[in-house]
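Student: 3D, please:
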Amino acid sequence: MSTVPPSAVKAFDASTLEKTAYTSVANVPTREPNDRYRLGYSVWSFLSERKGTLDQAVHTAGARLLIPEADAVTAIRAELAKAGIEA
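Tutor: Have a look, this model is predicted:
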């Protein structure tokens, strides 16, 4: 029996919507990293489909945030604004 190394992960290009979404939530404190990934996916889904609001996307992500939701939305909006995206 042998163990093989895991597959290499190909990072998204910095200009993609996926990278922008996940970068925007990188500084939001969550209980576990998986909560941050879930939040990033929810923000990406909001940005790609533009259904609902950013507040709704953060709420429906169900991420266990260590700060109030309103503060998380403000932080995400600020990061998206730096990338030139109005949310």
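
Student: CA only for contacts and neighbour counts going forward, please
Tutor: Noted.

Student: what ranges do the helices span in this structure?
Tutor: With helices called from DSSP state H, the chain shows them at 17-24, 33-49, 54-61, 69-82.

Student: got JSON lines for these, with mean neighbour count too?
Tutor: Shown next, in JSON lines, are the helices of the chain (neighbours: other CA atoms under 10 Å):
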{"stretch": "helix 17-24", "mean neighbour count": "20"}
{"stretch": "helix 33-49", "mean neighbour count": "19"}
{"stretch": "helix 54-61", "mean neighbour count": "17"}
{"stretch": "helix 69-82", "mean neighbour count": "17"}
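
Student: this one as well, want them side by side:
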Amino acid sequence: MNGINRLDIKQLRVLQALLDLKNLSKVARKMGLTQQAISEQLRKLRDLFDDRLFIRQGNSMVPTPKALSMQQPINDILDLLQK
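Tutor: A predicted model of the protein is given here:
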């Protein structure tokens, strides 16, 4: 099964927030989750997309080219779902 077929909306929201905030703790606070829950979602996303998606650099998470390439499509999808 293609990884994208197993992707859920919660994971899209986590990925969008990570792309915006680039910090696991900030994303956790924004979403009302624990940092461990965000880390687990990131682990699942990494498995789904077979890419690290974010690389820790100090207190920040730097998106990989693959993560950056998904930013606009994810924003578009989530915007459509909110209408």
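
Student: What would you report as the TM-score here?
Tutor: Remark: TM-score between the superposed chains equals 0.35 [TM-score structural alignment, normalised by the length of structure 2]; 48 aligned residues with a CA RMSD of 3.6 Å.

Student: Identify the residue nearest the geometric centre of structure 2.
Tutor: Compute the mean C-alpha point of structure 2, and by CA atoms, centre = their mean the closest residue is residue 15, 1.5 Å away.

Student: element containing that one, please.
Tutor: helix 9-21 (DSSP states H and E).

Student: Run through who's touching the next helix or strand after that helix.
Tutor: Next in sequence after helix 9-21 of structure 2, counting helices and strands by DSSP H and E, comes helix 24-31. Residues outside helix 24-31 of structure 2 that contact it (CA atoms under 8 Å, 6 or more residues apart in numbering): 14, 17-18, 21, 34-35, 37-39, 61.

Student: Return the set of buried residues in helix 24-31 of structure 2.
Tutor: Residues 24-28 are the ones in helix 24-31 of structure 2 that count as buried (16 or more other CA atoms under 10 Å).

Student: ok, these vs residue 56 of structure 2, which is closest?
Tutor: Using CA to CA, residue 24 comes nearest to residue 56 of structure 2 of these, at 9.9 Å.
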